[in-house]
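Asker: coordinates only, sequence not included:
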């Protein structure tokens, strides 16, 4: 696999994470570049690990992963979207910052996992291509890191302008990303 193909693969794998990052950035309370970089790193690491797992599973598990990966991603993203909407509607300003950070880390990790499940299936496919899986995983992780960092900062701008409405919209975007993944893997495959 040539370098341009690897870059294109990395960018393709980071699109769901980018959309989720915009939603996440809109829901955060004034995220700075450092926080955006941390969130980008979490997404990037998760996105880099999942294709390696898929590659290790190889062709034996390809059908099993492909048959339900979209349902897992859909359920996680819809759940996180509903959680974001609920949080915006019932926002409690007296909540401690530590609890908010803990929830944010958990939510970030789950969102990263949900948007990277398809990368596991891609990893299975990479087992049959002449590619160094570690290089491919690093490219996918790096692209995701950059795209998520940009997405968080773009979401911040939306959050600053629209406040809680942006957080609700972010929850709707997470649900929509989940629905798109489900559509592409079920109905979209039939077209």
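Answerer: Alright, I've got the coordinates. Computed from a predicted structure; not experimentally measured.
Asker: hey, let's count contacts and neighbours off CA atoms from now on
Answerer: Noted.
Asker: how about residue 160, what does it touch?
Answerer: Counting by Cα atoms under 8 Å, 6 or more residues apart in numbering, residue 160 makes contact with 26, 30.
Asker: actually residue 15, sorry about that
Answerer: Per Cα under 8 Å, 6+ apart, neighbours of residue 15: 144, 147.
Asker: Which element, helix or strand, includes it?
Answerer: Assigned by DSSP states H and E, residue 15 belongs to helix 3-27.
Asker: Can you tell me what sits against stretch 66-75?
Answerer: Here stretch 66-75 has contacts from 113-115, 117-118, 121, 175, 177-179, 181-182, 185, using Cα under 8 Å, 6+ apart.
Asker: Ignore what I typed, I meant stretch 29-45.
Answerer: 17, 25, 108-109, 112-113, 140-150, 152-153, 156, 159-160.
Asker: just to revisit the earlier point, name the member of the contacts of stretch 66-75 with the most neighbours.
Answerer: Sorting the contacts of stretch 66-75 by how many neighbours each has (other Cα atoms under 10 Å) puts residue 115 first, at 30 neighbours.
Asker: Next, work out how far apart that one and residue 96 are.
Answerer: For residue 115, the distance to residue 96 (Cα to Cα, to the nearest Å) stands at 28 Å.
Asker: try residue 113
Answerer: Residue 113 is 26 Å from residue 96, by Cα to Cα.
Asker: do residue 78 as well
Answerer: Taken as Cα to Cα, the span from residue 78 to residue 96 is 26 Å.
Asker: more crowded one of those two?
Answerer: More neighbours surround residue 78 than the other of residue 78 and residue 96, with 22 against 9 (other Cα under 10 Å).
Asker: so what's that one closest to, chain neighbours aside?
Answerer: Using Cα to Cα, 6 or more residues apart in numbering and skipping the chain neighbours, the partner closest in space to residue 78 is residue 175 (4.5 Å).
Asker: if I pick the one you found, what's in contact with it?
Answerer: 74, 77-82.
Asker: what do you get for residue 25?
Answerer: Going by Cα under 8 Å, 6+ apart, residue 25 touches 31, 151-156, 159.
Asker: before we move on, back to that, report the buried members of the contacts of stretch 29-45.
Answerer: In those, burial by neighbour count holds for 17, 25, 108-109, 112-113, 140-150, 152-153, 156, 159-160, counting by 16 or more other Cα atoms under 10 Å.
Asker: Next up, a structure to set beside the first:
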């Protein structure tokens, strides 16, 4: 696969879909720390972005170590991507429709809590390593960096909105993220199986 419009477009969409949990948590963090400065906002958004880049690369490395030993496993990658993204997207959609949103804390978030938030909101990005298994290392890294940049921007927006408005949009963010992940899962499946 080469770097073209569809690669960049899918990478940005994937980043938006994966960043919705971090956006929801950022809304709550902004609400609970209304005096948060720009430096702290960048630090929080940076943690979320870091984990959103780390997890796909971790998944990619795992798949490549497995696939190099078991070539037959490669045919299952579109199915695995479909199941994982449908599950994750469906869970986000269900949570959004049920009115679930970001978890609220009443004081500013500490380092350990932020670390846990970063891992918890990016664990679904681990499955992206399955979906980008056909990419070489450079393309996988580029996709991970695009996801990280999109996450950073979205989290900054979430923190800013949270400071101003609160967590009212958190459920809608999960709905949007779920729909996007389901769409990408279906697109990867159709491309991998039928094309």
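Answerer: It's in. Nothing here was measured: the structure is a model prediction, and the numbers come from that model.
Asker: Any idea what the TM-score is?
Answerer: Overlay of the two chains. TM-score (TM-score structural alignment, normalised by the length of the first structure): 0.68; 178 aligned residues with a Cα RMSD of 3.8 Å.
Asker: returning to that earlier point: what comes up buried for the helix holding residue 15 of the first structure?
Answerer: For helix 3-27 of the first structure, by 16+ other Cα under 10 Å, it's 6-7, 9-11, 13-27.
Asker: what does residue 125 of the second structure align to in the first structure?
Answerer: Matched across to the first structure, residue 125 of the second structure falls on residue 112, judged by TM-score structural alignment.
Asker: Skipping its backbone neighbours, what lies nearest that match in space?
Answerer: residue 43 is the one closest to residue 112 of the first structure (Cα to Cα, 6+ apart), at 4.8 Å.
Asker: With residue 116 of the first structure instead?
Answerer: Counting by Cα to Cα, 6+ apart, the residue nearest residue 116 of the first structure is residue 47, at 5.2 Å.
Asker: Report how many residues lie close to the aligned partner of that neighbour in the second structure.
Answerer: Counting by TM-score structural alignment, residue 47 of the first structure lines up with residue 56 in the second structure. Neighbour count for residue 56 of the second structure, taken as other Cα under 10 Å: 29.
Asker: give me every residue that touches residue 56 of the second structure.
Answerer: Here residue 56 of the second structure is in contact with 125-129, 140, 144 (Cα under 8 Å, 6+ apart).
Asker: cutoff 7 Å now
Answerer: Neighbour list for residue 56 of the second structure: 125-129, 144 [criterion: Cα atoms under 7 Å, 6 or more residues apart in numbering].
Asker: what does residue 187 of the first structure give?
Answerer: Neighbours of residue 187 of the first structure in contact, by Cα under 7 Å, 6+ apart: none.
Asker: quick one: it from residue 179 of the first structure, how far?
Answerer: Taking Cα to Cα, one finds residue 187 of the first structure at 11 Å from residue 179 of the first structure.
Asker: now swap in residue 30 of the first structure and tell me
Answerer: Computed as Cα to Cα, the residue 30 of the first structure to residue 179 of the first structure distance reads 28 Å.
Asker: Equivalent analysis for residue 73 of the first structure, please.
Answerer: Taken as Cα to Cα, the span from residue 73 of the first structure to residue 179 of the first structure is 9 Å.
Asker: Residue 6 of the first structure now?
Answerer: 27 Å.
Asker: aligned partner of residue 159 of the second structure in the first structure?
Answerer: By TM-score structural alignment, residue 159 of the second structure lines up with residue 156.
Asker: does that match really touch residue 26, like I thought?
Answerer: Yes: with contact defined as Cα atoms under 7 Å, residue 156 of the first structure reaches residue 26; the gap is 5.0 Å.
Asker: Spit out the residues that contact those two alike.
Answerer: By Cα under 7 Å, 6+ apart, residue 156 of the first structure and residue 26 have no common neighbours.
Asker: Show me the helices in the first structure, by range?
Answerer: Counting by DSSP state H, the first structure has helices at residues 3-27, 33-57, 62-89, 97-126, 133-162, 164-185, 187-190.
Asker: now the angle from the second one to helix 3-27?
Answerer: With axes from the mean of the first three to the mean of the last three Cα atoms, to 10 degrees as the basis, helix 33-57 of the first structure and helix 3-27 are set at 130 degrees to each other.
Asker: Over to the third one?
Answerer: Using the same axes, to 10 degrees, the interaxial angle of helix 62-89 of the first structure with respect to helix 3-27 works out to 30 degrees.
Asker: what is the orientation angle of helix 62-89 of the first structure with helix 97-126?
Answerer: Orientation of helix 62-89 of the first structure against helix 97-126 (the same axes, to 10 degrees) gives an angle of 160 degrees.
Asker: Helix 62-89 of the first structure versus helix 164-185: what angle between them?
Answerer: 160 degrees.
Asker: buried sites along helix 62-89 of the first structure?
Answerer: Quick answer for helix 62-89 of the first structure (16+ other Cα under 10 Å): 62, 65-66, 69-82, 84-85, 87-88.
Asker: Closest one of the contacts of residue 175 of the first structure to residue 125 of the first structure?
Answerer: Using Cα to Cα, residue 74 comes nearest to residue 125 of the first structure of the contacts of residue 175 of the first structure, at 21.5 Å.
Asker: What distance do you get for that closest one to residue 136 of the first structure?
Answerer: 25 Å.
Asker: Leaving out sequence neighbours, find the closest residue to residue 106 of the second structure.
Answerer: For residue 106 of the second structure, the spatially nearest residue (Cα to Cα, 6+ apart) is residue 32, at 5.5 Å.
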